[in-house]
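Student: Pasted the sequence and its predicted model underneath.
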Amino acid sequence: MKDTPSKAVIMMATYNGEEFLSEQLDSLITQTYKDWELYVSDDSSTDNTIKILQEYRKKEPRIKKILVNKEKHGAYNNYFNVMHYVKYNVSTDFDFYFYCDQDDVWVKDKMEKEIKVISDQKKPALCYSNLELTDSVGNDLNISMCDLTNINLENKYNLFFSGRYIWGTTMAHNRELWDLMFLDKDLNNRFQIAHDSYVGKYAVAFGKCIYLPDKLVLYRRHDNNVSGIPGKYNPIKRMLTKMPEIINNHASIYWEDLYFIKHSPYRNDFLNRLSKCIEKGSFYSWGFLNKFNISTSDSKLSRASIRVILFFKLYKLSKTFQRKII
């Protein structure tokens, strides 16, 4: 690790978050790791979110910029808006990068623990942690994200077939990973891509992805959550009643994979094979799934659905997959 002090950046996305925003900001301010700057993109909130952010900025000099996203809206584009600003408009050489939602609470040593994990990594590295679910007023539900989904990347390549692994508010990565990442300079070219999955793909393909079992974020669940959580369901009933939704979910993931592959700085055997798997389908896709032991669920039916959707390229029927990859 370098001798000079290390600095971190936190990128936050907000939208109509007045009810819980202050508690999240307070949890950042009281972090044991102090050397950070906060940049915020607000998705044109109509409540007091901007006012709260401005009030905090007056008393907290580490809050550097409050952007208002007036163009392409939605949680994904809102995150890319602040990432774009940090990438192309901030001259500070940050060592560590964090992503923050508006309605959760960070455990006070979250940043310190994650920085400790990645600070000695010489290649692109990302770490992410478990989450503790709370209700709308912050009461512990005694449920962690690991109770609901296999968050640990036992096979890192599963990330390219499911969006259930890395939760953005828990992740941190080093500058080496940030420098690899493609962010289109033309904001008009942004699409609905999950920032956490996108960043995670870079770590899996070209670096190291480290899981921390510590529950470093109190993940608040309430009626206005932008993101959801995985739920338990009857797989047969889901297949029969929600097949269009399942196909759309697959389409979104594969579209993101191809976007990532197109803009990745390097190519390797896995990415070349992944591209062919998605584009060719048929028995090639089955061979790929077997070779890389892809399995995103313990459900046999779930594993079968991946094979069927890829074999017949059903994902290409989705409107999601009709977007041009620029």
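Tutor: Happy to help now that I have it.

Student: drop to CA atoms for contacts and neighbour counts, all remaining ones
Tutor: Will do.

Student: Contacts for stretch 286-295 next, please.
Tutor: Outside stretch 286-295, the residues that touch it by Cα atoms under 8 Å, 6 or more residues apart in numbering are 155, 157, 158, 161, 273, 274, 277, 303, 307, 311.

Student: Stretch 105-125 too?
Tutor: The contact list for stretch 105-125 (Cα under 8 Å, 6+ apart) reads 1, 23-24, 27-28, 30-33, 96, 126-128, 172-178, 203, 206-210, 216-220.

Student: and if we set it to 6 Å?
Tutor: With contact meaning Cα atoms under 6 Å, 6 or more residues apart in numbering, stretch 105-125 is reached by 1, 24, 27, 31-33, 173-174, 176-177, 203, 207-209, 216-218.

Student: Could you pull out the buried residues of that stretch?
Tutor: The neighbour-count criterion (16 or more other Cα atoms under 10 Å) identifies 105-111, 113-115, 117-119, 121, 124-125 as the buried residues of stretch 105-125.

Student: Could you single out the nearest of the residues you listed to residue 239?
Tutor: Nearest to residue 239 among the buried residues of stretch 105-125: residue 105, at 35.4 Å, using Cα to Cα.

Student: another one to put next to it:
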Amino acid sequence: MLIFLGAVYRDWGAAVHSAYSGARSSDVLVGCESSVALENDHVAILMCTYNGGAFLRAQLDSISSQSHGDWSLHVSDDGSTDGTHELLRSFQHLQGAHRVHLYAGPGIGFVANFLSLTCREGIHAQFFAWSDQDDVWHEDKLQVALKWLRRVPAERPALYCGRTQIVCEAGAHRTFSPRFTFAPHFRNALVQSIAGGNTMVFNLSARALLVEAGWHVAVPSHDWWCYQLVCGAEGEVRYDPRPWLMYRQHAGNIIGSNTGLNNQLKRCRMLLEGKLRGWNTQNICALEKMQHRFDEKHRRSLALFKAARQQRLPWRLLNLLRARLYRQTLMGNIGLFAAALLKKI
């Protein structure tokens, strides 16, 4: 049995590398930096807040300093009881009510808040950017994203995302989020989210997928969900290895970074406790309701993944190998293999 499992893992790794070693994200990014006129491309910035008064001002200042000036800010607050409302109203007064729009969130968590804001009627734009309340954007964040997004035909879903610079509560540099090298793909999206929603900018076609799925969909995170939908619908995804925002780590973070030994151990514990399996169950259920938008090969990968989760060894491993699922790092693929062995996927 050990010999068999070793052979399966070796073949699994070979399949991943042979399929994707020629499609590195650095290759996908070639030619995206030539100048494009962006001034007429309106971006709706979708920010969700909850008791973010301690850091919100710095994020608002970084938004107002964007080199791409054609934006509007839409903020959904989930019932803040600190100074968040006052900061937002002050910013609205400064920028104008035509540019800054404030809404009451559903009050049932950050995923529902982001998705309900994304699906809200009356927000009109060519592009959409998710924003957290406690980051600081580089002044060219939107401009860099739009230089790539403008190259994708408007009828095709497109998602830009990337790395972050991780800073401490006071704003001092700590590290960077992991740099991923394999190209984004649905077979990756099924088992991994490659970027935070705070880095994501997407076009109107990608938003249409999210709207069709609805904001009540039960998924573990809005950013992972967007990555899965866009990949499944044969859209284009760009992962930018350069960070264009400072991601602030503090005690109030709902989801922390995945760097450092403590965070890695935390994720291992979550895997053993079955949280990863629960998240996959949610994602699969939601994806099946949208698979009419997917390419046939992606529907097949989804079906193989769903079936494998219920099967016994060695069929579980064999069907996962057939599905050719992969994560972005060696340790991530080892973790995926371990989760399959333990029936925790």
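Tutor: Sure thing, it's come through. Just so we're clear, the structure is a prediction, and the values are computed from it rather than from any experiment.

Student: Can you list which of the buried residues of stretch 105-125 of structure 1 are found in helices?
Tutor: Mapping these onto helices (DSSP state H) picks out 110, 111, 113, 114, 115, 117, 118.

Student: distance of the third one from residue 214 of structure 1?
Tutor: Here the distance between residue 113 of structure 1 and residue 214 of structure 1 works out to 9 Å (Cα to Cα, to the nearest Å).

Student: Repeat that for the fourth one.
Tutor: Here residue 114 of structure 1 is placed at a distance of 10 Å from residue 214 of structure 1 (Cα to Cα).

Student: Also the last one?
Tutor: Distance from residue 118 of structure 1 to residue 214 of structure 1, counting by Cα to Cα: 15 Å.

Student: For the stretch 1-150 of structure 2, just list every one of the helices.
Tutor: 2-20, 25-28, 56-64, 84-95, 110-119, 141-149 (DSSP state H, counting those that start in this stretch).

Student: Make JSON lines from those helices and add distance to residue 293 of structure 2 to it.
Tutor: Below are those laid out as JSON lines (distance: least, Cα to Cα, whole Å):
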{"stretch": "helix 2-20", "distance to residue 293 of structure 2": "24"}
{"stretch": "helix 25-28", "distance to residue 293 of structure 2": "24"}
{"stretch": "helix 56-64", "distance to residue 293 of structure 2": "34"}
{"stretch": "helix 84-95", "distance to residue 293 of structure 2": "38"}
{"stretch": "helix 110-119", "distance to residue 293 of structure 2": "18"}
{"stretch": "helix 141-149", "distance to residue 293 of structure 2": "21"}
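
Student: Tell me who's in contact with the corresponding residue of structure 1 for residue 51 of structure 2.
Tutor: Residue 51 of structure 2 maps onto residue 16 of structure 1 when the alignment is built from TM-score structural alignment. By Cα under 6 Å, 6+ apart, the residues touching residue 16 of structure 1 are 45, 47, 49.

Student: For burial, what's the neighbour tally of the first one?
Tutor: Put plainly, it is residue 45 of structure 1. Residue 45 of structure 1 has 15 neighbouring residues, counting by other Cα atoms under 10 Å.

Student: ditto for the last one
Tutor: Around residue 49 of structure 1 there are 21 other residues, counting by other Cα under 10 Å.

Student: For residue 80 of structure 1, see how far away it is.
Tutor: In this view, residue 49 of structure 1 and residue 80 of structure 1 are 19 Å apart by Cα to Cα.

Student: Residue 246 of structure 1 now?
Tutor: Look at residue 246 of structure 1 and residue 80 of structure 1: by Cα to Cα, they are 26 Å apart.

Student: cool, residue 18 of structure 1 as well?
Tutor: Distance, residue 18 of structure 1 to residue 80 of structure 1, by Cα to Cα: 22 Å.

Student: in stretch 179-190 of structure 1, what counts as buried?
Tutor: Judged by neighbour count (16+ other Cα under 10 Å), stretch 179-190 of structure 1 contains these buried residues: 180, 181, 182, 183, 190.

Student: got it, and stretch 227-245 of structure 2?
Tutor: 227-241, 243-245.

Student: How about stretch 112-128 of structure 2?
Tutor: Buried residues in stretch 112-128 of structure 2, counted by 16+ other Cα under 10 Å: 112-119, 123, 125-128.

Student: go on, stretch 263-277 of structure 2?
Tutor: For stretch 263-277 of structure 2, the buried set under the neighbour-count rule, 16+ other Cα under 10 Å, comprises 267, 271, 272, 275, 276, 277.

Student: Where does the fifth one fall, secondary structure wise?
Tutor: In the assignment (DSSP states H and E), residue 276 of structure 2 maps to helix 275-290.

Student: That helix: average distance to aligned residues in structure 1?
Tutor: Following the fit onto structure 1, the mean deviation recorded for helix 275-290 of structure 2 is 2.0 Å by mean Cα distance after the TM-score superposition for structure 1.

Student: In structure 2, which residue range corresponds to stretch 43-59 of structure 1?
Tutor: Taking TM-score structural alignment, stretch 43-59 of structure 1 hits residues 78-94 over in structure 2.

Student: what's that stretch in contact with?
Tutor: Residues outside stretch 78-94 of structure 2 that contact it (Cα under 6 Å, 6+ apart): 50, 51, 52, 53, 100, 105, 107.

Student: The nearest residue to residue 63 of structure 1 once chain neighbours are set aside - how many residues pack around it?
Tutor: The shortest distance from residue 63 of structure 1 to any non-neighbouring residue, by Cα to Cα, 6 or more residues apart in numbering, is to residue 38 (4.6 Å). The tally of other residues near residue 38 of structure 1 (other Cα under 10 Å) stands at 22.

Student: ok, now how distant is residue 133 of structure 1 from residue 142 of structure 1?
Tutor: Using Cα to Cα, residue 133 of structure 1 is found at 7 Å from residue 142 of structure 1.

Student: Let me fix that, I meant to ask about residue 281 of structure 1.
Tutor: 42 Å.

Student: When these two are compared, which one has more neighbours?
Tutor: More neighbours surround residue 281 than the other of residue 281 of structure 1 and residue 142, with 21 against 9 (other Cα under 10 Å).
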